[in-house]
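Asker: fold the following and give me the result.
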Amino acid sequence: MASILVNSRSATINKCSLLIEHFCTPLLTRFKATSAKQTPAEYCLDLVRKYDYENYLCALLLPNTVRSAALAIRAFNIEVARVEEQASDTTIGKMRLKFWEDTVDKIYNDTPPRNPVALELHRIVRKHKLSKHYLKRLIVARSEKLTLSVFPSLESLEAYAENTASPVYYLLLEASDIKHVRVDHAASHLGKAHGITNLIRSILYNAQRRSIVIPQDIMMKHNLSTEEVLRGKSRKEIGDAVFDVSSRAKLHLEKARSLRNDVPKKASAIFLPAITIDFYLERLRRVDFDIYHPSLQHRSALLPIILFWKKLRSLPY
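Answerer: Predicted coordinates for the structure are as follows:
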């Protein structure tokens, strides 16, 4: 019976996701290679679909003029973000990040390496005149994290979230030719909310790698030891700590939403990930911030429907 329910849920999710992909058929058709060889654009699309599915759905719902830019930027961010989990030690991680730092320099010198993400990002950078320092900021933040064993405070986690998520939104706004300080302000808060939420979602994965992402000041507040988090003990106290961290994400999300009147209509779709953030935080609240709860370990069939409906009805994020 359980397997039937799981299969039914998976089928529902697939149908909802396919609805969005069908809606964006012109994009997917353009991305298909004309030969057996995969194009850089198609490679980026597949990379985002595999490793960042929620943002993949959001990217498909963007206007035609910015979709390919979103997929290239997010593919680059995935490559940089995955360095930490792929590297066996700090030295190797630093070397891989140095490769991407050099790659960005080569992109802006019009000599990108024969890497599909680099080639597609080069095309996007030339087309939209994207700022180099935002791409570099994503790399620097990940590089600093390699040598940072823990987050000493909630503020340090918040700063990391800002540096690993907000630049993506700044780049998407540039790709949409939108330059306004209040829109950037909204993007900054959304990036912080997104980055903090990503870290919450990674707590269990990082614990398996014997890494702690719950800030030390929050752990001290709730008398949590490192071993308790790594072994999944004291689940109530861990839930209390997760509540504190998620409250900060919710605060930034609400601030971003309070500024939505400053966001022009053509940029509203860029802020669609606010829906995915709010959706996860609400699911987390309903299980009393128990990150071990089984309902949080799988995709929701409702999210693609909500995203599609928001886009279709041009509803605010």
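
Asker: from here on, contacts and neighbour counts on C-alpha atoms
Answerer: Fine.

Asker: quick one: the helices in the stretch 51-200 of the chain?
Answerer: Listed in chain order, the helices of the stretch 51-200 of the chain (DSSP state H, counting those that start in this stretch) span 53-60, 64-81, 83-86, 90-108, 116-128, 132-146, 154-175, 181-201.

Asker: could you also give me the structure for this second sequence? I'd like to compare it with the first:
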Amino acid sequence: MSQAYNYCNDFVKRFSYERYLSTLYAPITARPSLIALYAFACEIARIRELVNEPMPGEIRLQWWHDALSGTDHGDVMHNPVAQAIIETIEHHKLPREPFLNLISARRFDLYSDPMPTVNDLEGYCGETSSALVLLASMILSGKPADRQISDACGHGGVAYAMSGLMQTLAWQASRQQQFIPKEVLERHDVDPSALKGNRSDDGVWAVFEEMVELSRKHLDDCEEALEGIDKSVLPAFLPVFQVELFFNEADKDSFEPLQVCGGAPHIRRMWHMWRTSRRLARLSRK
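Answerer: Predicted coordinates for the structure are as follows:
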């Protein structure tokens, strides 16, 4: 691994442990490219946390857009994540459009606009999460995704992103963000301010349960699409099924949606991913 890929490896291990774990199930030749992809995703996702107002975030996103579009800033190759992802794109001849769409979708993170509808949320999750599963599949298979893989990636990415959002409701509210669709809040007569509390009332619980059920539905559709799939792409889906650990926690009587869910211990994630790898392997043989 070059110095840039070593940096990316440590970066992903710190900020997206389940994705880091999944690369250990991939062929050793594909791991640096997967790590670069996931480091890029982490870098873009963290921009909202690194800025105090939208304009600096817009500037950072534009820098990344220009860098991946081929606009020469002169300092692109001094950024280890940029260096690694550009080399990965060129090596695997990956389409640049999904990367640029992801960057554009992340502009929503910088503002306090409410997510209007479920369809809008699914579109956001598709561009920020499903696209990564798809690109990882292309890296692993060495070819464009067919319809079956695309469907599995679409549903899997939405399930992954949506469940992640459900784990951080109060944190989002504290940052004046509203990823729960406005139409869902209105359907259950919930004011957005209710998400800033410490305890969920009946309305918040109804909203939470509806959104978790939608995430489960996407995960079920992803699993169904994986039957008979090319086994080479399976490592791309291993992070997706880590959401089952969150579903298990959400089913407990003691669970509180407005408390940030810290996630399962590392050893439990490792065990679950190993079991998932075997389950998906059996699916691919059907």
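
Asker: turn the helices of the stretch 51-200 of the first structure into a markdown table, including mean neighbour count.
Answerer: As requested, the helices of the stretch 51-200 of the first structure are exported to a markdown table (neighbours: other C-alpha atoms under 10 Å):
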| stretch | mean neighbour count |
| --- | --- |
| helix 53-60 | 22 |
| helix 64-81 | 23 |
| helix 83-86 | 16 |
| helix 90-108 | 17 |
| helix 116-128 | 21 |
| helix 132-146 | 18 |
| helix 154-175 | 22 |
| helix 181-201 | 23 |
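
Asker: same list, those, but as TSV with distance to Lys255 of the first structure please.
Answerer: What follows is the helices of the stretch 51-200 of the first structure, written out as TSV (distance: least, C-alpha to C-alpha, whole Å):
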stretch	distance to Lys255 of the first structure
helix 53-60	21
helix 64-81	23
helix 83-86	30
helix 90-108	32
helix 116-128	28
helix 132-146	22
helix 154-175	14
helix 181-201	7
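
Asker: and Tyr43 of the first structure, which of the ones you listed is closest to it?
Answerer: helix 116-128 (6.6 Å; C-alpha to C-alpha).

Asker: which neighbouring elements make contact with that closest one?
Answerer: Packing partners of helix 116-128 of the first structure (3 or more C-alpha pairs under 8 Å, 6 or more residues apart in numbering; DSSP states H and E): helix 40-51, helix 64-81, helix 90-108.

Asker: relative orientation of the first one and helix 64-81 in degrees?
Answerer: Just to be clear, that refers to helix 40-51 of the first structure. Going by axes from the mean of the first three to the mean of the last three C-alpha atoms, to 10 degrees, helix 40-51 of the first structure is angled at 60 degrees with respect to helix 64-81.

Asker: what does the longest one give?
Answerer: What separates the directions of helix 90-108 of the first structure and helix 64-81 is an angle of 150 degrees, with the same axes, to 10 degrees.

Asker: what sits up against helix 90-108 of the first structure?
Answerer: Contact partners of helix 90-108 of the first structure, identified using C-alpha atoms under 8 Å, 6 or more residues apart in numbering, comprise 80, 83-84, 86-87, 112-113, 118, 121-122, 125, 132, 135-136, 139, 143, 146-147.

Asker: also stretch 262-273 of the second structure?
Answerer: Contacts for stretch 262-273 of the second structure (C-alpha under 8 Å, 6+ apart): 18, 21-22, 238-239, 241-242, 245-246.

Asker: please redo it, this time with the cut-off set to 10 Å
Answerer: Residues outside stretch 262-273 of the second structure that contact it (C-alpha atoms under 10 Å, 6 or more residues apart in numbering) are 17-18, 21-22, 25, 167-168, 235, 238-246, 249, 274-276, 279.

Asker: just the ones of those in helices?
Answerer: Judged by DSSP state H, the contacts of stretch 262-273 of the second structure include 17-18, 21-22, 243-246, 249, 274-276, 279 as members of helices.

Asker: have a look at the first structure and report its longest helix.
Answerer: helix 235-258.

Asker: for that one, give me the average deviation versus the second structure.
Answerer: Comparing helix 235-258 of the first structure with its match in the second structure after superposition yields a mean distance of 1.2 Å (mean C-alpha distance after the TM-score superposition for the first structure).

Asker: which residue is the nearest non-sequential neighbour of the residue positioned nearest the centre of the second structure?
Answerer: Residue closest to the average C-alpha location in the second structure (C-alpha atoms, centre = their mean): Ser129, at 3.9 Å. Excluding the flanking residues, the one nearest Ser129 of the second structure by C-alpha to C-alpha, 6 or more residues apart in numbering is Gly157, at 4.7 Å.

Asker: wait, which of the helices and strands packed on helix 116-128 of the first structure is closest to His185 of the first structure?
Answerer: When those are compared by C-alpha to C-alpha, helix 64-81 sits nearest His185 of the first structure, at 19.4 Å.

Asker: and Ser211 of the first structure, what helix or strand is that in?
Answerer: Per DSSP states H and E, Ser211 of the first structure falls between elements, in no helix or strand.

Asker: with Lys136 of the first structure as the reference, measure out to it.
Answerer: 25 Å (C-alpha to C-alpha, to the nearest Å).

Asker: indicate which one of the helices of the stretch 51-200 of the first structure is closest to Ile291 of the first structure.
Answerer: Among the helices of the stretch 51-200 of the first structure, the nearest to Ile291 of the first structure by C-alpha to C-alpha is helix 181-201 (7.8 Å).

Asker: and the helix or strand just after that closest one, what does it pack against?
Answerer: Sequence order places helix 203-208 as the next helix or strand after helix 181-201 of the first structure, per DSSP H and E. Using 3 or more C-alpha pairs under 10 Å, 6 or more residues apart in numbering; DSSP states H and E, the elements in contact with helix 203-208 of the first structure are helix 226-231.

Asker: what range does the helix it packs on cover in the second structure?
Answerer: With TM-score structural alignment applied, helix 226-231 of the first structure matches the range 192-197 in the second structure.

Asker: return the set of buried residues in that stretch.
Answerer: 192, 194-196 (16 or more other C-alpha atoms under 10 Å).

Asker: and what of stretch 230-239 of the second structure?
Answerer: Going by neighbour count (16+ other C-alpha under 10 Å), the buried part of stretch 230-239 of the second structure is 231-239.

Asker: I am finished for the moment; much appreciated.
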